[in-house]
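[1] Below are the sequence and a predicted model for it; my questions follow.
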Amino acid sequence: MDVVRIQLTLPDQIIIGLFVVAVLALGFSARAGSGVLGFLSAGRLLTLPAFVATLVCTWYGGILGIAESVSFYGVGTWLLIGVPYYVFGALYAAYMARRVRTEDALSIPDRLLATGGRGPAVMAGGLLFLLGIPAAHILMLAVLMVAIFGGGLVPAILVCTLIVGALTYKGGLMADVRVSLLAFVLMFTGFGIAAAQGIFANFLDATWVDAMVNTERWTGNQGPIGILSFFLLGAWTFADPGFHQRVASAYDPRTANRGVWLSVLSWIVFDFLSITSALYALRLNAGLPDAEKVPGLSLFPLLANSGLEPGWRGMFVVGMAGTILSAGVGYALVSGSSLGRDLVAKFRQTEDDATQVKWMRAGVILALVAAAALAASLQSVVAIWYLWAGAIVGALLVPTALAYLRPQAWTGRAQLAALIAGSVVGFGLLIFGQTKGDPYVTVQIGSEAVGLGTLVPALVASSLAGFVANRRT
């Protein structure tokens, strides 16, 4: 992958250097505590500002992926990647946030253990380990590192993996929270500067006029079925282990509820800033002689290099780096805890706190090894989101939602059947698409060529298997 180098002046270098020092100081000074509650949930004591900061930063850890999406879908990114998450985030705030915080469960498998037994809990732990692997975040950090310092992508992936691993292993959720508080301020500042630059430079006038005249621009040139597939991907909110972990770690149910609502509002504002910045980058990119060769992941480094003044360039870079790093630490933690606590400890029926923390830390190491391998092989954030995550979310969504909203609706046997069927179908299609050279599994429906993806088939298979197994119980 070719990565655009960012040309940094002395003020930019000073800003980036101060950022690195601040992140290391905040992250490594965090105390995770000796038990599961401290390491995984920061004692369930997150205040409203800390809760909102870590939830928003975690959700925007895919910031370079937003640029990649804008390179594919243009203005339509807002409809395809933004609006579904506002809707499902609002539904989560209305129906799930208080329930999740009120329950004793620290994780989704904890809740499935209470409603369906050890089988579905262990199965969900394995799936959530795979879902939480921070491959996209490691890839984006590596792209940013290459853009700043040069070098190869694979060595950068290894360095970024070590940084994320050290912060997670030492501080747990508290390290993520402390980094997120800094990253939240920097991301809004950096992208606010970039968006304002594009607006005041009149670079976006033609883009918005074109969008007003050609309504298909608002759909990203996707048909109804394509839009529906992206909309359903927003339901990821209900099955996302990082989202659940933070809601369960809030100070009380009221903090969880208010925090999710405030996070949705923050998403709306930041989507405006980030998508506007990416459109600005596209306009700059259009003037390059080899524009088609610039990958979407390099759009924001291109913007930093060509569209921002010295000093502002450094603020924009640390705005990106902070949110990616924060999310990477958060997902490494949930992936490691899913493997160590929700899979291994539940399978072995190990209840000792210290032993569970050891398993979680071992899980973090394995999760990051898998993340590095996946990042080096796929090298596309959108592919990781849409295909890898879709296969897992499709299997988890219905059992997870029912476990909270209607806990007696499905038996443990039905939950397990749904998880197995959904994951088999989802990963089966993922493998099929990769071997056929058609990763999105394109099918012709009428005059529309639709990428079937993995989420919808996995969701259908999971739902059918669960309902059939439940009727036979």
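    Alright, I've got the coordinates.
[2] Could you use CA atoms for every contact and neighbour count after this?
    Noted.
[3] So what touches stretch 386-393?
    127-128, 130-131, 233, 236, 239-240, 422-423, 425-427, 430, 439-440, 453-456, 458-459 (CA atoms under 8 Å, 6 or more residues apart in numbering).
[4] Ignore what I typed, I meant stretch 195-205.
    Contacts for stretch 195-205 (CA under 8 Å, 6+ apart): 273, 274, 276, 277, 279, 280, 283, 307, 308.
[5] By neighbours, which of these wins?
    residue 277 (28 neighbours; other CA atoms under 10 Å).
[6] residue boundaries of the helices in the stretch 351-473 of the chain?
    In the stretch 351-473 of the chain, the helices defined using DSSP state H, counting those that start in this stretch lie at 353-378, 381-383, 390-405, 412-435, 455-472.
[7] could the ones you listed be laid out in TSV, adding distance to residue 47?
    Formatted as TSV, the helices of the stretch 351-473 of the chain follow (distance: least, CA to CA, whole Å):
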stretch	distance to residue 47
helix 353-378	24
helix 381-383	31
helix 390-405	24
helix 412-435	34
helix 455-472	34
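[8] quick one, what contacts the residue positioned nearest the centre of the chain?
    Centroid-nearest residue in the chain: residue 59, 5.2 Å away (criterion: CA atoms, centre = their mean). Taking CA under 8 Å, 6+ apart, we find residue 59 in contact with residue 327.
[9] all helices of the stretch 101-250 of the chain, in order?
    108-116, 118-132, 135-149, 153-200, 205-213, 224-233, 236-239, 241-248.
[10] Redo those as JSON lines? Include mean neighbour count and distance to residue 38.
    Shown next, in JSON lines, are the helices of the stretch 101-250 of the chain (neighbours: other CA atoms under 10 Å; distance: least, CA to CA, whole Å):
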{"stretch": "helix 108-116", "mean neighbour count": "23", "distance to residue 38": "17"}
{"stretch": "helix 118-132", "mean neighbour count": "25", "distance to residue 38": "20"}
{"stretch": "helix 135-149", "mean neighbour count": "26", "distance to residue 38": "24"}
{"stretch": "helix 153-200", "mean neighbour count": "23", "distance to residue 38": "8"}
{"stretch": "helix 205-213", "mean neighbour count": "13", "distance to residue 38": "48"}
{"stretch": "helix 224-233", "mean neighbour count": "18", "distance to residue 38": "31"}
{"stretch": "helix 236-239", "mean neighbour count": "22", "distance to residue 38": "23"}
{"stretch": "helix 241-248", "mean neighbour count": "27", "distance to residue 38": "12"}
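[11] and the comparison structure, right after this:
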Amino acid sequence: MKSSLVVYEYLSAADWFVFILILALTFGAAIYGHAIKGKNKGGVLEYMLMGRKLTLPMFVATLTATWYGGIFGVNEITFNYGIFNFITQGVFWYIAYIIFALFIVRKISKYDSVTLPELTGKMFGPKSAKTAAVFTFFYIMPIAYVLSIGMFLNMVLGISTLHGMIFGALFTCLYSAWGGFRAVVFSEIVQFVVMCSAVLIVVLFSVHAFGGISFLRAELPASHFSLTGGNSVLSTIIWGFIALATLVDPSFYQRCFAAKSTEVARKGILISTVIWICFDICTTLGALYARAVIPQGEPAYAYFFYAVQLLPVGLKGFFVAGILAIILSTLDSFMFIASNTLSYDFLRNKFKNVVLTNRIAMFAVSALCIALALLFKGSFKTIWLTLGSYMAACLLIPMLFGYVRPGKISDKLFCFSSITSALLMTLWAVTAKYHFELDGFYIGLLTSIIILSVSLIYGKQNAKSVNNL
């Protein structure tokens, strides 16, 4: 198989027909969702949370689909490090999902919030809400997914990645801004079915063409079957902590806030976890076959090129549509939440029309994502590690303290802990050449734990002193 190719030259008329048909079904679903909303014609709650009427099937489809936009980044990690990807991008996250479903969902339901920063404000205070909004905005910005859509259009149409990012982001903004969360959810129902089917088809045809695990073991380096993939234990463990950022992930909170009930949210996350496990097995196996068959391929692109050459006419178009569905399902959700953060959490008191502000903000977010994708030089691993590290190290511990010991952390303490952790992480990164090698994430996490623990212990001692007087 070729390690590089112009994809559109491999697509027949039948493939283009299938691709365009699925694209039409996706946007037809968004239009249908908008048409059936009935009397709920406006309002912030309808636009941002679909009026809190998300049923279990819709919840599962939209949450599952939202989580996989960085397909090229995941494939790149598998291509380079093997099942290390399944551990760091899969197993660690499943644990976090289950924790969220069993312990977090019921705790947040009583606050009746619209966004994660608003929830933070109700738990700790107004300054905490603004602090959380800053971290949320930079964490949820779909930088990796704008990059993914650019890479996709580069491979399929042959245009530059930069132009692909611009066209893809603009296209996503138009339908998301028009229909709000309802358009996002209904389009993701179609995307969910297509993306899951596409990755499964690649595995089935791979096994048929080359054989099973014995073929992979014979063709791949031994390190590809190591849990660490040749990486250090510390660099592997850090992904476990980053996975815990799920406990403060805005997209999880948005779906829970939009669910018809707490039980829908809890069951939905658990069902989605099972689907994610199956999906990750398929993408990991597919990328391993790509590495085995095209070892000289470009890591981020190899899986895509491999599948296009492997599949027969008709299914090529279905697979290409599936990859686009994977990217769009995350890009539109993250773009929407980032614009919600700007319009609702930052600008709500300055501009009365939150919906209009949200629509304008979406285009501003797109431009910023493109600029940052260029700044990160197109590295998925760097994007995820950087943004995920700050969110997990700076917000995770204060939020968990708030759930476990409600009312014990003040507004000022929350802000001090989060901001100090972020500053020390940044300082550690800037002065990297002057100290021993340790990821700044651990510095931020340790800072957060020390500040909050000392404050709580000191507070208890003061309380005892007062009681003894």
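    In hand now; what should we look at? Every value quoted in this text rests on a predicted model; they were computed, and no experiment measured them.
[12] that older thread, of all the helices of the stretch 351-473 of the first structure, which lies closest to residue 4 of the first structure?
    helix 381-383 (16.7 Å; CA to CA).
[13] Superposed on the second structure, what's the mean shift for that closest one?
    Helix 381-383 of the first structure: mean distance to aligned residues in the second structure after superposition is 1.6 Å, counting by mean CA distance after the TM-score superposition for the first structure.
[14] what's in contact with that helix?
    By CA under 8 Å, 6+ apart, the list of residues contacting helix 381-383 of the first structure reads 62, 64, 65, 68, 69, 136, 139, 140, 297.
[15] Residue 405 of the first structure and residue 96 of the first structure, how far apart?
    8 Å (CA to CA, to the nearest Å).
[16] Of the two, which one has the most company?
    Neighbours per residue (other CA under 10 Å) separate residue 405 of the first structure from residue 96, with residue 96 holding more: 21 against 12.
[17] Quick check: the aligned residue for the more buried one in the second structure?
    Aligned counterpart of residue 96 of the first structure in the second structure: residue 104 (TM-score structural alignment).
[18] Three-state assignment for its match, please.
    Three-state assignment for residue 104 of the second structure (DSSP: H, G, I helix; E, B strand; the rest coil): helix.
[19] Over to residue 2 of the first structure?
    Looking at residue 2 of the first structure with three-state DSSP, the answer is coil.
[20] who are the neighbours in contact with it?
    Counted by CA under 8 Å, 6+ apart, residue 2 of the first structure has contacts 294, 295.
[21] how about 7 Å then?
    Counting by CA atoms under 7 Å, 6 or more residues apart in numbering, residue 2 of the first structure makes contact with nothing.
[22] gap between it and residue 229 of the first structure?
    30 Å.
[23] go on, residue 372 of the first structure?
    Distance from residue 372 of the first structure to residue 229 of the first structure, by CA to CA: 28 Å.
[24] do residue 466 of the first structure as well
    21 Å.
[25] Residue in the second structure paired with residue 156 of the first structure?
    Using TM-score structural alignment, residue 156 of the first structure lines up with residue 164 in the second structure.
[26] That match - nearest residue in space that isn't next to it in sequence?
    residue 150 (3.9 Å; CA to CA, 6 or more residues apart in numbering).
[27] Map the one you found onto the first structure.
    Match for residue 150 of the second structure (TM-score structural alignment): residue 142.
[28] what sits against its match?
    153, 156, 157, 160.
[29] ok, those vs residue 220 of the first structure, which is closest?
    For these, the nearest to residue 220 of the first structure is residue 153 (29.7 Å; CA to CA).
[30] what about that closest one, distance to residue 27 of the first structure?
    Taken as CA to CA, the span from residue 153 of the first structure to residue 27 of the first structure is 25 Å.
[31] before we move on, what about residue 307 of the first structure?
    31 Å.
[32] for residue 455 of the first structure, same thing?
    35 Å.
[33] Please say which of the two ends up with more neighbours.
    Taking other CA under 10 Å, residue 455 of the first structure and residue 27 do not tie; residue 455 has more neighbours (31 against 26).
[34] That one matches what in the second structure?
    Counting by TM-score structural alignment, residue 455 of the first structure lines up with residue 441 in the second structure.
[35] Now that its match has come up, it's in contact with residue 396, right?
    No: using CA atoms under 7 Å, residue 441 of the second structure is not in contact with residue 396, being 11.9 Å away.
[36] Kind regards, and thank you for your time.
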